[in-house]
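Undergrad: Just a sequence and a predicted model for now, questions to come.
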Amino acid sequence: MSTHLETGRIGEAEACRFVKEIGYKILEVNWRYKHLEVDIIAMDNDILVFMEVKTRKSTRYGLPFEAVNYHKQQKLNRAANLYISYKKHQGDIRFDIISIISDQKNGLTVEHIRDAFWPE
């Protein structure tokens, strides 16, 4: 398996652990519809939260959350709209990012960015 894929799997496992630890109820992990994917879909009390998980081994090329650019945000929005329609969700939603740095020296660093963006 490619190193970056393994890094991603480690990050997603850590993100799931973290999300459960802060009291969210995970509904879906790696929810897919055709070419769209949401890493984690969870409930934070009565708010439906769509989470993107980004993991890097270092900050050499920037912080992980910086990789959630406009294009990625739009894809997440499209996926969220499909999920909401499919599940007939009525209520508040939010987009969060779980940004993880996994380096050998310092271990895992997790940053949770609530309300990270709002699609146009």
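TA: Cool, got the structure.
Undergrad: make it CA atoms for all contacts and neighbour counts henceforth
TA: Fine.
Undergrad: how about the residue lying farthest from the centre of the chain, secondary structure?
TA: Distance from the centre of the chain peaks at residue 105, with 24.3 Å (C-alpha atoms, centre = their mean). Of the three states, residue 105 takes coil according to DSSP: H, G, I helix; E, B strand; the rest coil.
Undergrad: adding another structure so you can compare the two:
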Amino acid sequence: MAAHNELGILGEQLAIDFLIKKGFEIRERNWRFQKAEVDIIAQRGSLLAIVEVKTRSTRFFGDPQEFIKEQKIKLLTKAVDHYVVDQDLDVEVRFDVIGIVKNHFETSIIHLEDAFYHF
């Protein structure tokens, strides 16, 4: 497996551990709908957090969360609409981004709640 794939898998696990510590239950990991893949779907009470995880080994090109494009946001929104209806959920939906920088010198986690409002 390529090093960047391994880093991405590690980043997602770090994000899951982080969310569990914040009291979330992980409903789905790498859930797919049509062309969209949702990294993590987590729930705490009546809050459904749709979490996009971006992991990088360096901040040289910017923070990881800065790499989410408008097209990805549209795909996620469509997928989550389907998920909520399909699962017959009565929840508040929030889109979060967890940006992780992981290398030999640091492991940092940035959690942006309602992240799409920050773009």
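TA: Ah, there it is. The structure displayed is predicted, hence computed values, not measured ones.
Undergrad: Now the TM-score, please.
TA: Here the TM-score for the pair of chains, by TM-score structural alignment, normalised by the length of the second structure, is 0.92; 117 aligned residues with a C-alpha RMSD of 1.1 Å.
Undergrad: The top helix by length along the second structure: what's the following helix or strand?
TA: Ranked by residue count and defined by DSSP state H, the top helix of the second structure is helix 3-21. Sequence-wise, the next helix or strand downstream of helix 3-21 of the second structure (DSSP states H and E) is strand 25-33.
Undergrad: list the buried ones in that following strand?
TA: Going by neighbour count (16 or more other C-alpha atoms under 10 Å), the buried part of strand 25-33 of the second structure is 25-26, 29.
Undergrad: What count of nearby residues applies to residue 45 of the second structure?
TA: Residue 45 of the second structure has 10 neighbouring residues, counting by other C-alpha atoms under 10 Å.
Undergrad: what about it, distance to residue 22 of the second structure?
TA: Distance of residue 45 of the second structure to residue 22 of the second structure, computed by C-alpha to C-alpha, to the nearest Å: 12 Å.
Undergrad: do the same with residue 28 of the second structure
TA: Per C-alpha to C-alpha, residue 28 of the second structure is found 16 Å from residue 22 of the second structure.
Undergrad: Stretch 54-67 of the second structure spans what distance, first to last residue?
TA: 8 Å.
Undergrad: returning to that earlier point: return the closest of the buried residues of strand 25-33 of the second structure with respect to residue 54 of the second structure.
TA: Nearest to residue 54 of the second structure, judged by C-alpha to C-alpha, of the buried residues of strand 25-33 of the second structure is residue 29 at 14.1 Å.
Undergrad: Pretty sure the closest one sits against residue 51.
TA: No: here residue 29 of the second structure does not reach residue 51: they are 9.6 Å apart, not a contact under C-alpha atoms under 8 Å.
Undergrad: Kindly point out which residues are neighbours of both of the two.
TA: Common contacts of residue 29 of the second structure and residue 51 (C-alpha atoms under 8 Å, 6 or more residues apart in numbering): 38-41.
Undergrad: Mind checking which of those residues land in strands?
TA: 38-41 (DSSP state E).
Undergrad: As CSV, those residues with neighbour count and distance to residue 59 of the second structure would be great.
TA: Below are those laid out as CSV (neighbours: other C-alpha atoms under 10 Å; distance: C-alpha to C-alpha, whole Å):
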residue, neighbour count, distance to residue 59 of the second structure
38, 21, 24
39, 21, 21
40, 24, 23
41, 23, 26
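Undergrad: If we only consider those residues, which is nearest to residue 63 of the second structure?
TA: Nearest to residue 63 of the second structure out of those is residue 39 (C-alpha to C-alpha; 18.0 Å).
Undergrad: Much appreciated, bye for now.
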